[in-house]
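A.B. asks: Fold the following and give me the result.
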Amino acid sequence: MQQTLVWKPWHNPGVENLRLHINEHGIHASSHLMQSLRGHSMVASYVLDCDPQWRFRRLWLKVDNLGQRRLELRRDIRGQWFHNGEPRPDLAQCQQVMLSDSPFTHTPPLQRCALETGQSSQLQVAYVDLLTLRVEARRKRYQHLHQDGHSTLYRSELEGLPSRELAMDKHALLVRASDQFLRLSARELKLNTWV
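C.D. replies: Now for the predicted structure:
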């Protein structure tokens, strides 16, 4: 499956355009975003890779905000984390990455949890602040609130931030996050197989 998705922040100017490729080898997402965050204009690009079971493997991130900065996070098959090549034992309990201002990073944990109505799951995430590029372990909790034919509603709680309600489509891709993001479009890309 290949998709292109576009989100906009709820209140601030900006846009995120993400290409998602899923096959038997894993999940590959590449994104470009522009936002105004806490009074600062920022442009960022990232590539996020997961294995076929949506386990985080690698994040490459470049941010331009008064100069370019980069970061790479990697988690090996033994669960050891590396930040720009250096071990990060403080992230050992983390299972996923969460970017401060990107709606896509809700998808891998929700795909992994596969929650039914009323169920909840708590996990540790490596939280990356897009403005400062600070990486720290934080507790994250999702609760499955309601499901209808077209979307599923979750409560999302991240340590240190207010809780939010997330409306997700059948692929656990964000449609709307209360007071945060709104999806503008989602388009599935198909190969033309006629000759």
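
A.B. asks: When you work out contacts or count neighbours from here on, use the C-alpha atoms and nothing else.
C.D. replies: Will do.

A.B. asks: Report how many residues lie close to Glu188.
C.D. replies: Residues contacting Glu188 under the criterion other C-alpha atoms under 10 Å number 11.

A.B. asks: who touches the helix or strand containing Ser45?
C.D. replies: Following DSSP states H and E, one finds Ser45 within strand 40-50. The list of residues contacting strand 40-50 from outside it, by C-alpha atoms under 8 Å, 6 or more residues apart in numbering, reads 26-36, 56-65, 108, 131.

A.B. asks: ok, now how distant is the closest residue to Tyr154 other than its chain neighbours from Met168?
C.D. replies: Nearest non-adjacent residue to Tyr154, counting by C-alpha to C-alpha, 6 or more residues apart in numbering: His144, 4.6 Å away. According to C-alpha to C-alpha, to the nearest Å, His144 and Met168 sit 11 Å apart.

A.B. asks: Which neighbours do those two have in common?
C.D. replies: The contact sets of His144 and Met168 overlap at 152-154 (C-alpha under 8 Å, 6+ apart).

A.B. asks: of those residues, closest to Arg176?
C.D. replies: Distances from the shared contacts of His144 and Met168 to Arg176 were compared by C-alpha to C-alpha; the smallest belongs to Leu153, at 9.5 Å.

A.B. asks: next up, for comparison:
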Amino acid sequence: MKRARWSQEDGTGIEHLVMNVSAKGIVIESAVVGESDAQTFGLVYRIECDARWQVTRLALKLAGGAALDLHRDEHNNTWRDAAGTPLDALSGCIDVDLTATPFTNTLPIRRLALARGERRVIRVAYVRVPELAVSAAEQAYTCIEPGRRYRYEGLDTGFTAEITVDADGLVLDYPGLFKRIV
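C.D. replies: Next comes the predicted model:
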């Protein structure tokens, strides 16, 4: 079991995460108290992955508010909501990206296992918090130093950042956004 804690760089939020890795897969549970665009929120989330770091489930709940439960069928790479309704807009997405946490960068970093200088474009299920609005987004990851530094690019937004990670792929520093404190 691995634990991590991050603070928002502006000091308005904190996250506590627990990650369990086994031969059967990976389960991540976390609690975030944060702020986005001057809107405060409390969020708990759970991400389940298969042993290859491919997301199979994402469940989120806002304190006193909305919830979201998404499932990905590993065989045909389709997403469904809790009611079983297909989410065609997320077709082709394997990873998820939650705006409230640096953790979701770990998913493609671990799954892709990039070599130095290698760049991969991916499509992710992008979740804006606290709105819990879901859409597909194009992103790219480039390995600068294997197991240590990666360049993230939001291809839809033009945002880029150089992310430093630990040996488990957990973010240590996401400049301007998050800093690992434990």
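
A.B. asks: From Ser163 of structure 1, how far off is the residue nearest to Tyr154 of structure 1?
C.D. replies: 13 Å.

A.B. asks: One more: Arg38 of structure 1?
C.D. replies: For Arg38 of structure 1 relative to Ser163 of structure 1 (C-alpha to C-alpha), the value is 19 Å.

A.B. asks: again, but for Trp7 of structure 1
C.D. replies: Distance from Trp7 of structure 1 to Ser163 of structure 1, by C-alpha to C-alpha: 20 Å.

A.B. asks: from memory Tyr127 of structure 1 sits against Gln95, does it?
C.D. replies: No: applying C-alpha atoms under 8 Å as the test, Tyr127 of structure 1 and Gln95 come out as separate, 10.8 Å apart.

A.B. asks: Report the mean distance between the helix or strand containing Ala29 of structure 1 and its aligned residues in structure 2.
C.D. replies: Assigned by DSSP H and E, Ala29 of structure 1 falls within strand 26-37. By mean C-alpha distance after the TM-score superposition for structure 1, the fitted strand 26-37 of structure 1 averages 0.5 Å away from its aligned residues in structure 2.

A.B. asks: Distance from the chain centre to that strand, please.
C.D. replies: Mean-position distance between strand 26-37 of structure 1 and its chain equals 8 Å (C-alpha atoms, centre = their mean, to the nearest Å).

A.B. asks: mind listing what the residue nearest to Ala51 of structure 2 when sequence neighbours are not counted touches?
C.D. replies: Nearest residue to Ala51 of structure 2, sequence neighbours excluded (C-alpha to C-alpha, 6+ apart): Gly25, at 4.0 Å. For Gly25 of structure 2, the contact set (C-alpha under 8 Å, 6+ apart) comprises 48-53.

A.B. asks: and with 6 Å instead?
C.D. replies: By C-alpha atoms under 6 Å, 6 or more residues apart in numbering, the contact set of Gly25 of structure 2 is 49-51.

A.B. asks: what about whichever residue in structure 1 pairs up with Pro130 of structure 2, how many neighbours?
C.D. replies: Superposed on structure 1 with TM-score structural alignment, Pro130 of structure 2 falls opposite Leu131. Close neighbours of Leu131 of structure 1, defined as other C-alpha under 10 Å, add up to 19.
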